[in-house]
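[1] Return a 3D structure for these sequence lines:
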Amino acid sequence: MAPAIVHFLVGASLLLLLTAPLALRFGTVRRYQLWLILAGGLWGLLPDVHYVAPVLDRTLESLHDSRWVDLFAFHYTLDQPALTGMALELIVGSILLFLVAITVFTAAWSRSGSTSGSRGSQFVAAIVCVALAALIAGTALGAGLYATNRLESVATLYGRESARAGATLLLAWSVVTGAGIAAIIALADETMRATDPVAGISVGMLVAAVGWLFGIVVALPLWMQRFFELSRPFPYLHWQSLIGLLVFGFVFGCCYSLLRRLFESITPGETEVQASSSTQ
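    Below you'll find the predicted structure:
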């Protein structure tokens, strides 16, 4: 069975995606975004009500085991035995799906004119660029790990052994790290114009070097000893991981900056807003 958080996030994501076209026209839909997330999550969780129902629990349980509950955000499919051993992959996938749904819904909100000024559209662009750049950089790093037969070593950091788990964890780590790099770039630039590849690459590689120093050299041996009773030398000077992280930082910083520049070039609304404000 899939974890409850998976059912909640899948239900919330599907409802947001279904209502995104309505957000283009109706302000009421846009104002109740948080309620849509809650309603969608409960929709995805509804077949599990037999766990807490004081009456008719057997009847509700038999309904839970029928294919009809796929009407509730594919609840039946997500609970199939074939997915039982993929809890981690399902959680990461549902989180990514939720981020995509939030981005699509917010983009519809911004396009409708409800998001104030240019900052709203820039924020949406930043989310999309982080996701795309993290996917590209994570794929580049994953390809290198796969070619050198080290993808399984990523999974061992979390008590897993398969390359599939390693790829899933690497993707999740890429998104989180990419968001951190983008946040540092945004904090360093008050106008949020992170379109300079040199700045993006510099910040990306700096974060990668600091992350290697504290994450691999210091924290990794302590983590492995504490949770898995596996000894690693301290400090753990694993130079191959430093190269991999620097490659990730370089690719992410470059791609993120170029994608931001592309988004600004195809979003004339910001230029028009700035021009009108300067005229006034």
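[2] Only C-alpha atoms from now on, for both contacts and neighbour counts.
    Fine.
[3] Could you report the distance from the spatially most central residue of the chain to L60?
    Nearest residue to the geometric centre of the chain (Cα atoms, centre = their mean): L96, 4.2 Å. Distance of L96 to L60, computed by Cα to Cα, to the nearest Å: 30 Å.
[4] let's see this one next to it:
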Amino acid sequence: MAFAIVHFTVGFVSILALLWALPLTRYRLTGAFLGGIWALVPDGSKILDGSQGTAVETIHDGELADLFFFHGTLDEPVFRALNIELTFLALCALGITFLLYDWRYGRHTPVVNRFGSATDPPPTDSD
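    Coordinates of the predicted model:
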């Protein structure tokens, strides 16, 4: 079973990469956050009890778990042995995704002129 941060990061990075390529929405980070939450849904049985917890546990143990950003695959024993490496890789991917997102959509700092800032108002005739 992979750590929850790995599941969240896989969902977050996947949706953010998809929304980065599509210029359709202005709420990219919100969509990416919801993608991370979607990736954690099969682990909801750990906080839900009763019939809801049982239903979510059925999803977690079944074939539908891979619809939640490969949740079932990441919980296989092969990946369980690589928990630390997967966490490091997921956090590196998250950092790179944030850098690419900021490069593409972030505000760039203004160019500083020799005697002032590029954001200074232009001189008027009265100056």
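[5] returning to what we had before: mind listing what the residue nearest to the centre of the first structure touches?
    Residues counted as contacts of L96 of the first structure (Cα atoms under 8 Å, 6 or more residues apart in numbering): none.
[6] Which residue in the second structure aligns with it?
    Under the alignment (TM-score structural alignment), L96 of the first structure pairs with C92 of the second structure.
[7] Would you mind pointing out the helix or strand its match falls in?
    In the assignment (DSSP states H and E), C92 of the second structure maps to helix 83-105.
[8] Mean per-residue distance, that helix versus the first structure.
    Following the fit onto the first structure, the mean deviation recorded for helix 83-105 of the second structure is 1.3 Å by mean Cα distance after the TM-score superposition for the first structure.
[9] what's the distance between that helix and the middle of its chain?
    8 Å (Cα atoms, centre = their mean, to the nearest Å).
[10] Can you give me the buried ones in stretch 43-50 of the first structure?
    Residues of stretch 43-50 of the first structure classed as buried by neighbour count (16 or more other Cα atoms under 10 Å): W43, G44, L45, L46, P47, D48, H50.
[11] same thing with stretch 265-275 of the first structure?
    Applying 16+ other Cα under 10 Å to stretch 265-275 of the first structure flags E270 as buried.
[12] Of the buried residues of stretch 43-50 of the first structure, which belong to strands?
    Counted as lying in strands by DSSP state E, out of these, is not a single one.
[13] Let's have these in TSV, adding distance to F123 of the first structure.
    Putting the buried residues of stretch 43-50 of the first structure into TSV (distance: Cα to Cα, whole Å) gives the following:
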residue	distance to F123 of the first structure
W43	29
G44	28
L45	31
L46	33
P47	36
D48	36
H50	41
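[14] Out of those residues, which is nearest to F72 of the first structure?
    G44 (5.1 Å; Cα to Cα).
[15] What residue in the second structure is paired with that closest one?
    Using TM-score structural alignment, G44 of the first structure sits opposite A39 in the second structure.
[16] Am I right that that match is in contact with A4?
    No - A39 of the second structure lies out of contact with A4 (Cα atoms under 8 Å); the separation is 9.0 Å.
[17] for the first structure, what's the longest helix?
    In the first structure, assigned by DSSP state H, the helix with the most residues is helix 117-147.
[18] Mind telling me what element the closest residue to T97 of the second structure other than its chain neighbours is part of?
    Leaving aside its chain neighbours, T97 of the second structure sits nearest to V13 (6.6 Å; criterion: Cα to Cα, 6 or more residues apart in numbering). Following DSSP H and E, one finds V13 of the second structure within helix 4-21.
[19] just Q240 of the first structure next, same as before
    Q240 of the first structure belongs to helix 239-265, assigned by DSSP H and E.
[20] which bit of the second structure covers that helix?
    Using TM-score structural alignment, helix 239-265 of the first structure pairs with nothing in the second structure.
[21] ok, how many other residues are close to L14 of the first structure?
    Using other Cα atoms under 10 Å, L14 of the first structure has 20 other residues around it.
[22] All set now, cheers.
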